[in-house]
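J.: Provided below are the primary sequence and the corresponding predicted coordinates.
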Amino acid sequence: MTAAVLTTVLANAADAELEDWGPLDEATGSPMATHGLEVWVDGDKSAGIWQCAPGPSHWTLETNEVIYVVSGRMTVTPDGGEPSEVGAGDLAVFPVGWTGTWQIHETLRKAYAIF
């Protein structure tokens, strides 16, 4: 017997209509509006699109995350490390336990996978 495997496809991540996810909890300055769309969830694993307004935020990750930046740009600085510029077309991997800041310069839209 073969189990059916469903494939989830979001045809255009750049133009997908997103839901209001409220202000970013990790913001360290003025409130930062977020929007998103989960396209796949399996327990504590998920994938989707996330968008955030400009501003600073500080993160301590409890999961692994891979992102592909669809639009916008930010500076990512691990605590005690060197900053990296991340923008449209870039792929970044943040391992569980990563701690640092994201300074979003232009509204950022990313495709993400959390696992």
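T.: Cool, the structure landed.
J.: CA atoms for contacts and neighbours, from now on please.
T.: Will do.
J.: just checking, what packs against the longest strand seen in the chain?
T.: Longest strand of the chain, by residue count under DSSP state E: strand 99-114. Applying 3 or more CA pairs under 8 Å, 6 or more residues apart in numbering; DSSP states H and E, we find strand 99-114 packed against strand 45-52, strand 55-60, strand 65-78.
J.: pull out the buried residues from stretch 55-66.
T.: For stretch 55-66, a neighbour-count test (16 or more other CA atoms under 10 Å) marks 55, 56, 57, 58, 59, 65, 66 as buried.
J.: one more to weigh against that first structure:
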Amino acid sequence: MKEVKVWKPSEEEMREAKKWPTWSKEESVFDWYYDEDEQFYVVEGVVEVTLEDGRKIQFGPGDMVKFPAGMRCTWHVKKPIFKHYRIG
């Protein structure tokens, strides 16, 4: 089973992540499919993601998150998100 990873990054991981492109989104609900692995560092916001099997994962400021390729889910952006991300 594919797993989403959420962790508190090291100082080095945060420094590297801050070099990645950024993305932001207002409060909203939308379906998403990851056709490639994606890793990101959350600067602001709170998101709850519902996975295909019904499990819920929540993340917010200071979290590093990794979604595997092939995962379908529904994002519920509870507080506007701003993140640095890397695909692949």
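T.: That came through fine. Treat the numbers as computed from the prediction; the structure is a model and nothing was measured.
J.: on that earlier part again, distance to residue 100 of structure 1 added to the helices and strands packed on strand 99-114 of structure 1, as a markdown table?
T.: Below are these laid out as a markdown table (distance: least, CA to CA, whole Å):
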| stretch | distance to residue 100 of structure 1 |
| --- | --- |
| strand 45-52 | 17 |
| strand 55-60 | 5 |
| strand 65-78 | 4 |
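J.: contacting residues around the spatially most central residue of structure 2?
T.: In structure 2, the residue lying closest to the centroid (CA atoms, centre = their mean) is residue 65, at 4.9 Å. The contact partners of residue 65 of structure 2, by CA atoms under 8 Å, 6 or more residues apart in numbering, come to 4, 5, 6, 7, 39, 40, 41, 42, 59.
J.: quick one: map it onto structure 1.
T.: When structure 1 is aligned by TM-score structural alignment, residue 65 of structure 2 is paired with residue 92.
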